[in-house]
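A.B. asks: Build me a structure from this.
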Amino acid sequence: MSAKAKNPKTWWVTSIVVAGAAVASIAGVGIQAYVTERGLSHPEVVSAHDVTGSFAAAEPQAEVDNGQLGALIADKATDPRLGSFTGVVSDTSTGEQVWSVNPDEQVRPASATKLLTAAAALIALGENDQLTTTVHDDGSGTVVLKAAGDVMLNDAQLDSVVEQLSDTPVEAVAMDTSVWPDEPFSPKWNKDDIAGGYIAPMQPMMLNGARIGAEYGDVPRSTTPAEDVAQALAKKLGVEFVGAAEATGPAVASVSSEPLAVRLHTMMVHSDNVMAEAIGREVAVHTGYPATQEGSREATLAVLAEHGIDTSGMEMVDNSGLSTDNAISAAAFVRVLSTVASDPALRPLLNALPVAGGEGSLSARFGGSSGEGWVRAKTGTLTNTAALAGLIPAENGHTYAFAFICNDASVLPARAAMDELASSIRSF
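C.D. replies: I've put the predicted structure just below:
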């Protein structure tokens, strides 16, 4: 690596509107975040979910000594809490790799895998893509609920369907789930994780991700998510559910999902495995691959490769990172994250990433550190595995993409060590 990184032309750098966290007061108020834009201060306090961010073209930044930063990171990367550690830090303002350790080693990344899924979805579908679930009238009194892959349907949407059907005679409800092949559960997953709240049988319509009695969180999931939607609609209509049928009649009602950018934010902040797998299947359907786990994986990698992102060597077996058989290098994540800094198609990925100290899987991390409110990153957690990959606008005016992956490590100590590493980049 060079001693100094120069910036001879205009690069995409951050002018990120991020949450700078305000520590909860002694009185016990919830975590809130001050919104800060580099060079400007905004005193108003907003909730974490109001935080937005973007990249903008900027003039060349000052010369910085990335060699010094690399040495600083190298010293901290010897921390034994990191276990079997791989990592990469790259200056997105110059393209220079600042530091790495075993960057191309294929390791277990856990939910950091969702970064690849999100990037492929933005490329293939665009940030405004929506899924539309329709209801069809077969002409004999039965309406057929046709699934489109929306796993976050909710009770209010079913009420909307009932209202739209007010002039349609309905005697029964059937369902059409043919948009996805019947491959509900991967052999790479543990069925105990359904009751554990981490995954559900992958069927192309669900209420709140098949959660039982909740809208978010790792609560037990249903084993019959598509049927649950049809049964719920039938109950609201006061009719019976009669099973599967082909939707052949005219559409008489419909509801649409949130735009993809909103769904990606929800998926990333809550690290929702069901949403990640569903979005992978959405990419597969759009690009002509089978909407199976294998087809979704292949579609994701193909979309990234066609967009110029090197996917060689990856062993990506699902779109969520739930499987312990995933093997992806730290360098691969940094390649995706660096592209965010130069490619408008991927820029919404920044907004999808949780804010340190402010949102979701990072809400209770980075407290009181220099990275709090500045680091945006995707976490990853499995047994003896912890990962953190994202973007950091440093105090020197440059923006750094990073990926840290710890295997064979105790999760909580590894998280603390990675947070310290990321904060050291912010302070540089």
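
A.B. asks: When you work out contacts or count neighbours from here on, use the C-alpha atoms and nothing else.
C.D. replies: Noted.

A.B. asks: Excluding chain neighbours, what is closest to Arg211?
C.D. replies: In this structure, Arg211 finds its nearest non-sequential neighbour in Arg221, 4.4 Å apart by Cα to Cα, 6 or more residues apart in numbering.

A.B. asks: Can you report how many residues neighbour that neighbour?
C.D. replies: With neighbours defined by other Cα atoms under 10 Å, the count for Arg221 comes to 23.

A.B. asks: Regarding the closest residue to Arg415 other than its chain neighbours, what is its secondary structure?
C.D. replies: Closest residue to Arg415 apart from its sequence neighbours, by Cα to Cα, 6+ apart: Ala386 at 6.6 Å. Assigned with DSSP: H, G, I helix; E, B strand; the rest coil, Ala386 falls in the strand class.

A.B. asks: Report the separation between Ala386 and Thr224.
C.D. replies: 31 Å (Cα to Cα, to the nearest Å).

A.B. asks: who has more neighbours, the two?
C.D. replies: Each of Ala386 and Thr224 has its neighbours counted (other Cα under 10 Å); Ala386 has more, 30 against 15.

A.B. asks: wait, what's in contact with that one?
C.D. replies: Residues counted as contacts of Ala386 (Cα atoms under 8 Å, 6 or more residues apart in numbering) are 109-110, 379-380, 405-407, 409, 411, 414-415.

A.B. asks: mind putting those in CSV, neighbour count, distance to Trp189 and secondary structure included?
C.D. replies: Conversion of those to CSV gives the following (neighbours: other Cα atoms under 10 Å; distance: Cα to Cα, whole Å; DSSP: H, G, I helix; E, B strand; the rest coil):
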residue, neighbour count, distance to Trp189, secondary structure
Pro109, 34, 15, coil
Ala110, 27, 13, helix
Thr379, 29, 20, strand
Gly380, 27, 16, strand
Ile405, 32, 21, strand
Cys406, 27, 21, strand
Asn407, 23, 19, strand
Ala409, 20, 22, coil
Val411, 21, 21, helix
Ala414, 26, 24, helix
Arg415, 26, 24, helix
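
A.B. asks: With distance to His398 as extra columns, can I get those in TSV?
C.D. replies: Listed next are the contacts of Ala386 as TSV, based on distance: Cα to Cα, whole Å:
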residue	distance to His398
Pro109	26
Ala110	28
Thr379	22
Gly380	25
Ile405	23
Cys406	26
Asn407	29
Ala409	31
Val411	30
Ala414	26
Arg415	24
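
A.B. asks: Here is a second sequence; please produce its structure as well for comparison:
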Amino acid sequence: MTKTFPLLAAALALVTPLPAQSLAQRVEARLDAPPLDRHIWGVAITDLDGRLLFGRNADRMMVPASNTKLVVAAVASALLGPEFRVQTSLYGTGPVVDGVLRGDLVLYGRGDPTFSNRCFQSDTAATGACDRDPIARYRELARQLRVRGVRSVAGDLVGDGSYFTDAVIHPGWEFYDLYWWYAAPVSALGFNDNSVDITITSRDSAGGAPVVTLSPDIGLATIDNRAEIGPRGSRRTFDVLRSHDGMSYVATGIVPAGASPQVESAAVLDPNRFAALAMRQALLSEGITVRGGVTSTSDSLAFHHARHGMPLAEVTSRPLRDWIYPILNTSQNWFAEMTLKQLGRQFGATGSWQEGIRVERRFLIDSMQIDSTQFAVTDGSGLAANNLVSPLAFTRLLAFMRRHPNYQMFAAALPLSGAAGSLRRRFTGTPLEGRVRAKTGSISRVNTLSGYVERTDGRVLVFSIQANHHTLGSSRMIPAIDSVVVELGGRLPTADRSPPLRSPR
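C.D. replies: Next up, the predicted model:
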């Protein structure tokens, strides 16, 4: 038998509302019980027709953390559709003569985020659900090049990420975050989430250094290992910093003796060169050598003429549905930012954060009829602390998507309580196991959850719960949020049916 998550059980025990109480009274009792009454709550609970069943600060803008991803996922699902794909191409700047490309070989990306090692749906045993080799489609490019008779490249191999603008780091992200995978640079060329995996392996006894390795090992950088193995049970202080030129990673701190191996994922500095290095390895596997160096560019004019010719080789991305799944199910920041820039490129002037946000804003106002004073987003992932969205804006977005023809793709990507994704350990052992589809969110002093709950009477409610400026920590606040959602799971009395919300301005 599945057991209820202990902290959720404790949160449920804080208040025991009488069965005769209305939904609003039960939720109020939860939010007003110590210590939850000391923090700022934004809550909206509606039915699918937009009728407000409960609201607290429902129209006030809150810091949404990763609930921000609902915006880019919804807009992309609606505008681009489940089968949208992009191409990654190889171009030459000169002719192929006697097996030699007399010029540079240009790897040109158009914003494909799926050169990665991950699964793209919950059923990981399904055919094609997972990619285990992020370099596989680069090998396909190399194979196509070999079939064309190319055996050598006389010039350089260039990673060209100019399909998007050259700003690869969002100005609203914290400096320390830029070292890590969750703030990886966002360029039109992507490989392995634009991050390297650093494996730290301790030894059985204290003294000496742990074994630190970098993957994929494609010649990107070296490891400067200054870390030490401390006594068993000592505090782990291991950290990794990237050098200013991106050519090395410095490992520091203490790893306890006997500790299990751990993997940290660190962001690369130059994503276009990173992809080109992976392409070089793929070329070598097909017996194609590059006589020049491996370089990068984000200058859209540098290889403009080469791109107007026919590509020497080309591969196609996974469909958009496989972009949306990591964004919502596992809350992958980089996929969200890549998709946001793609919206700017497809429907705006450029592949930039500014244009992507402009496209999102117009769609939320014009198509979803969301009040323009109830949201202000600046990135796709929610990593920037200056994103603001009201609970009512989220419930309107979610109700709109529930009616949209592409809802099934959107819903399949949302975490399901008790199943794979960020709700895997939440609501287990409660009547809502398998009945909540929702997006989680967490940054410093912020926890959020927005989505759908299927009630025991068959009705579906839409909710957004945002806790801001709290001091409880995620381990205590998350069960508190879940206890509110559990209150939504029973039968609704007729008195809880409120009139429709006013149309947004």
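
A.B. asks: Alignment lookup: the residue nearest to Arg211 of structure 1 to structure 2.
C.D. replies: Matched by TM-score structural alignment, Arg221 of structure 1 corresponds to Ala267 in structure 2.

A.B. asks: I'd assumed Phe191 was in contact with that match.
C.D. replies: No: contact criterion Cα atoms under 8 Å: Ala267 of structure 2 and Phe191 do not qualify, at 11.1 Å.

A.B. asks: neighbours around the counterpart of Met62 of structure 2 in structure 1, how many?
C.D. replies: For Met62 of structure 2, the aligned residue in structure 1 is Val107 (criterion: TM-score structural alignment). Val107 of structure 1 has 24 neighbours, counted by other Cα under 10 Å.

A.B. asks: gap between the counterpart of Asn208 of structure 1 in structure 2 and Ala24 of structure 2?
C.D. replies: Aligning on TM-score structural alignment places Asn208 of structure 1 opposite Asn192 in structure 2. To Ala24 of structure 2, Asn192 of structure 2 is 46 Å away according to Cα to Cα.

A.B. asks: just to revisit the earlier point, check contacts around the residue nearest to Arg211 of structure 1.
C.D. replies: Counted by Cα under 8 Å, 6+ apart, Arg221 of structure 1 has contacts 194-200, 209-212.

A.B. asks: Let's verify Ile223 of structure 2: helix, strand, or coil?
C.D. replies: strand.

A.B. asks: In which helix or strand does the residue nearest to it when sequence neighbours are not counted reside?
C.D. replies: For Ile223 of structure 2, ignoring the flanking residues on the chain, the nearest one in space by Cα to Cα, 6+ apart is Tyr249 at 5.1 Å. Tyr249 of structure 2 is part of strand 248-252 when elements are defined by DSSP states H and E.

A.B. asks: do you know how far Arg347 of structure 1 is from Glu395 of structure 1?
C.D. replies: When Arg347 of structure 1 is compared with Glu395 of structure 1 (using Cα to Cα), they lie 21 Å apart.

A.B. asks: And the aligned residue in structure 1 for Val484 of structure 2, how far from Phe428 of structure 1?
C.D. replies: Using TM-score structural alignment, the partner of Val484 of structure 2 in structure 1 is Leu421. Separation of Leu421 of structure 1 from Phe428 of structure 1 (Cα to Cα) stands at 11 Å.

A.B. asks: need the helices for structure 1, in chain order.
C.D. replies: 66-76, 114-125, 155-164, 192-196, 225-237, 260-270, 273-287, 293-306, 330-340, 348-352, 411-427 (DSSP state H).

A.B. asks: roughly how far is the fifth one from the heart of the chain?
C.D. replies: Pointing back at helix 225-237 of structure 1 there. Distance, stretch centre to chain centre, for helix 225-237 of structure 1: 28 Å (Cα atoms, centre = their mean, to the nearest Å).

A.B. asks: what residues does that helix touch?
C.D. replies: Contacts for helix 225-237 of structure 1 (Cα under 8 Å, 6+ apart): 145, 158-159, 162, 170, 172-175, 177, 200-201, 203-207, 210, 240-241, 243.

A.B. asks: for the fourth one, same thing?
C.D. replies: Defining contact as Cα under 8 Å, 6+ apart, one finds that helix 192-196 of structure 1 is touched by 199-201, 218-223.

A.B. asks: show me what contacts the counterpart of Gly382 of structure 2 in structure 1?
C.D. replies: Aligned by TM-score structural alignment, Gly382 of structure 2 pairs with Gly321 of structure 1. Going by Cα under 8 Å, 6+ apart, Gly321 of structure 1 touches 109-114, 273, 380.

A.B. asks: what two of those are the furthest from one another?
C.D. replies: Pro109 and Asn273 (13.8 Å; Cα to Cα).

A.B. asks: Filter the contacts of helix 225-237 of structure 1 down to just the ones in strands.
C.D. replies: 145, 172-175, 205-207, 240-241, 243 (DSSP state E).

A.B. asks: Quick check on those residues: which are buried?
C.D. replies: Among those, those classed as buried by neighbour count (16 or more other Cα atoms under 10 Å) are 145, 172-175, 205-207, 240-241.

A.B. asks: how about the nearest residue to Val144 of structure 1, chain neighbours excluded?
C.D. replies: Among residues not flanking Val144 of structure 1 along the chain, Ala174 sits closest, at 4.6 Å (Cα to Cα, 6+ apart).
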